[in-house]
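Undergrad: sequence? don't have it. structure:
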């Protein structure tokens, strides 16, 4: 099948390699012309994926019309802030029966919408979401990974399931697109908190408590927005939360460490040198929690630490000294 991956960052490249392994005809679209030339010269992206070679049969272009001319599956692997503009840009070039697969995780800050909703507002094609615990660095090296795909059109999701499934990449089908997307977006907030715990030198007890109460928060808001609790207990929820909170690959976890160590938000973003999706997700989730009347104390603590210069250590103390209650 002809497949085009929009975005030449780590995740986009890992998926392009996977799709090429599965004997699809793969095209990668690069936003930046200079980056495209460097990738063509070295057959690797030295900025974000050094040492991972891109096979010669994968075609690379910065021309959108060329990239989408024959694409039956189009993978949107751009940073979260570029999802809507990318959807707008591809609308004129998509084949009528092309399926769009979104792999970006987050919420649109201005509208608080899920990305499948954002894309669907700009194009008429079926939109499928792929999510779950899946660091690009491991997928590119064929380490066993399991994810989920979901869509309002399950037939489109089944097509994507077949195209992406590989011996090292197991793809499950999930009917709950709301839960799949919210699990992927909200876990980044808890990962910021996990990094802060690491930055302060706290131990395993603290991390376990954070992750457990974190999934409780994620589930409360997600269910209030129409998700199914089983989804949050699966790969798109707990699975993605575990990997993002514990892995050295996690940029959100790294950002949390830096914030706890006293770096400003701007300094943190500069040091991580990649998009930290948990930062806009925190603002969006904070607003959604107020709108839906859902209690999210960890999210509120991270919000105050990021946007109101609150002390991380003091915010943790506040969380620990809240009134005693039943676990729920």
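TA: Thanks, I have it. Everything numeric here is computed off the predicted structure, so don't read it as measured data.
Undergrad: C-alpha from now on. contacts and neighbour counts both.
TA: OK.
Undergrad: Kindly list the longest strand within this structure.
TA: strand 145-151 (DSSP state E).
Undergrad: Any buried residues in it, and which?
TA: 145, 146, 147, 148, 149, 150, 151 (16 or more other Cα atoms under 10 Å).
Undergrad: what sits against the third one?
TA: The contact partners of residue 147, by Cα atoms under 8 Å, 6 or more residues apart in numbering, come to 130, 131, 132, 133, 134, 169, 170, 171, 172, 235, 236.
Undergrad: what's the spacing between the fourth one and residue 179?
TA: Using Cα to Cα, to the nearest Å, we find residue 133 at a distance of 15 Å from residue 179.
Undergrad: quick one on the thing from earlier: I'd like to know which of the buried residues of strand 145-151 is nearest to residue 85.
TA: For these, the residue nearest residue 85 by Cα to Cα is residue 151; the value is 21.0 Å.
Undergrad: close enough to count as contact, the closest one and residue 159?
TA: No. With contact defined as Cα atoms under 8 Å, residue 151 does not reach residue 159; the gap is 11.0 Å.
Undergrad: coming back round to it: who has more neighbours, residue 133 and residue 179?
TA: Taking neighbours as other Cα atoms under 10 Å, residue 133 and residue 179 compare with residue 179 leading, 29 against 20.
Undergrad: this is the comparison structure:
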């Protein structure tokens, strides 16, 4: 078993490091703060992000990027989307061999509308990596770290590389599928965070399961519309990285996007919510990117637009829900038919 470098010692990075350690790999874990690295190495805990979880001895944390990636054949990026460019630029200076880069970050960059794999390819020197793999799916870090059954998907341009990363992670509790649709896998993982914010807002307003079921279903239609306009296979959104990830993120208090939305629905303003969370809420940044992208692509995304107005125009959540409920009537199957027709005619 070789060494794997995991960059990002938050909840998801730590959980993935635990999976790799369980599979017999030596794991270098890059932490941003010395206090966190010391806690992981000395106490075998990461209580801020994964309270009560014991971290295996095979995981060694460090704040020095060069030490973490030294001798590693695989690098797993689990940092916030906004940090991807800087981390990749720094990797160019410290990688000592050709590696496979896998990212497990879920977001889209505002203004450029780049997916994470596109950002990595833009910033990394081509001679330093063989391919960029995305890992995504319905996977709360808290449950993964407890070795509860979880299923995810990996995707890359080259199937053999995706299959190698599949072998890296797969075990009895952590099942990994492969997909050829890297665009759909990335977009499903990123865009579902917007709908999770909406689900939290709905719950915070005190609306019931009927409203949330409608939000999830119509939210999926928006994800598929935008995704297919960018080249994704619409069938991807009916899989783990589409409806699977959407369900788990919209219905669980483990989801930081749901929790942030819940506070917004209760009347807290965005700045206050983000300060209380103390962790990155990817859905906020992705909402801005997706809203901008929908305008550019001329794709109708009323739910995303409504959440954008709540986040960035300070509109009242109840007013936004009223606006959504009184939109012009239409046929439910219209979206699905149009999406499939466009895909079949490509």
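TA: Great, that's in hand. Everything quoted here is computed from the prediction, not taken from an experiment.
Undergrad: The longest strand of the first structure vs the second structure, mean deviation?
TA: Its matched residues in the second structure lie on average 0.5 Å from strand 145-151 of the first structure after superposition (mean Cα distance after the TM-score superposition for the first structure).
Undergrad: Please work out which residues of the second structure line up with that strand.
TA: Using TM-score structural alignment, the residues of the second structure aligned to strand 145-151 of the first structure are 150-156.
Undergrad: for stretch 198-212 of the first structure, same thing?
TA: Under TM-score structural alignment, the match for stretch 198-212 of the first structure is residues 203-217.
Undergrad: and the end-to-end length of the matching stretch?
TA: Calculated as Cα to Cα, the first-to-last residue distance of stretch 203-217 of the second structure is 16 Å.
Undergrad: Skipping its backbone neighbours, what lies nearest residue 81 of the first structure in space?
TA: residue 108 (7.4 Å; Cα to Cα, 6 or more residues apart in numbering).
Undergrad: and the one you found, how many neighbours does it have?
TA: Neighbour tally, residue 108 of the first structure, other Cα under 10 Å: 20.
Undergrad: what about it, distance to residue 8 of the first structure?
TA: 21 Å.
Undergrad: my guess is residue 127 of the first structure contacts residue 97, does it?
TA: No. Here residue 127 of the first structure does not reach residue 97: they are 11.2 Å apart, not a contact under Cα under 8 Å.
Undergrad: Between these two, point out the one with more neighbours.
TA: residue 127 (24 against 12).
Undergrad: Could you check how far the nearest residue in space to the more buried one that is not next to it in sequence is from residue 308 of the first structure?
TA: Computed as Cα to Cα, 6+ apart, the closest residue to residue 127 of the first structure that is not its neighbour in sequence is residue 100, at 4.9 Å. The gap separating residue 100 of the first structure from residue 308 of the first structure is 38 Å, by Cα to Cα.
Undergrad: helix, strand or coil for residue 75 of the first structure?
TA: strand (DSSP: H, G, I helix; E, B strand; the rest coil).
Undergrad: what residues are up against it?
TA: Contacts of residue 75 of the first structure by Cα under 8 Å, 6+ apart are 3, 4, 5, 6, 12, 100, 101, 102, 103.
Undergrad: Could you rerun that using 7 Å?
TA: 4, 5, 6, 100, 101, 102 (Cα atoms under 7 Å, 6 or more residues apart in numbering).
Undergrad: Could you verify my assumption that the residue nearest to residue 127 of the first structure touches residue 129?
TA: No. Assessed by Cα atoms under 7 Å, residue 100 of the first structure is found out of contact with residue 129, at 8.5 Å.
Undergrad: any idea where the strands of the stretch 151-300 of the first structure begin and end?
TA: 169-173 (DSSP state E, counting those that start in this stretch).
Undergrad: Repeat that for the stretch 1-150 of the second structure.
TA: 3-7, 26-30, 59-62, 72-77, 99-103, 129-136, 150-155.
Undergrad: Adding distance to residue 263 of the second structure, write the ones you listed out as TSV.
TA: Listed next are the strands of the stretch 1-150 of the second structure as TSV, based on distance: least, Cα to Cα, whole Å:
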stretch	distance to residue 263 of the second structure
strand 3-7	30
strand 26-30	31
strand 59-62	33
strand 72-77	29
strand 99-103	29
strand 129-136	26
strand 150-155	28
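Undergrad: Mind checking those for the one nearest to residue 328 of the second structure?
TA: Judging these by Cα to Cα, what sits closest to residue 328 of the second structure is strand 129-136, at 34.8 Å.
Undergrad: So which other helices or strands are in contact with that closest one?
TA: Here strand 129-136 of the second structure touches strand 99-103, strand 150-155, helix 182-204, going by 3 or more Cα pairs under 7 Å, 6 or more residues apart in numbering; DSSP states H and E.
Undergrad: so stretch 226-242 of the first structure corresponds to what in the second structure?
TA: By TM-score structural alignment, stretch 226-242 of the first structure lines up with residues 231-247 in the second structure.
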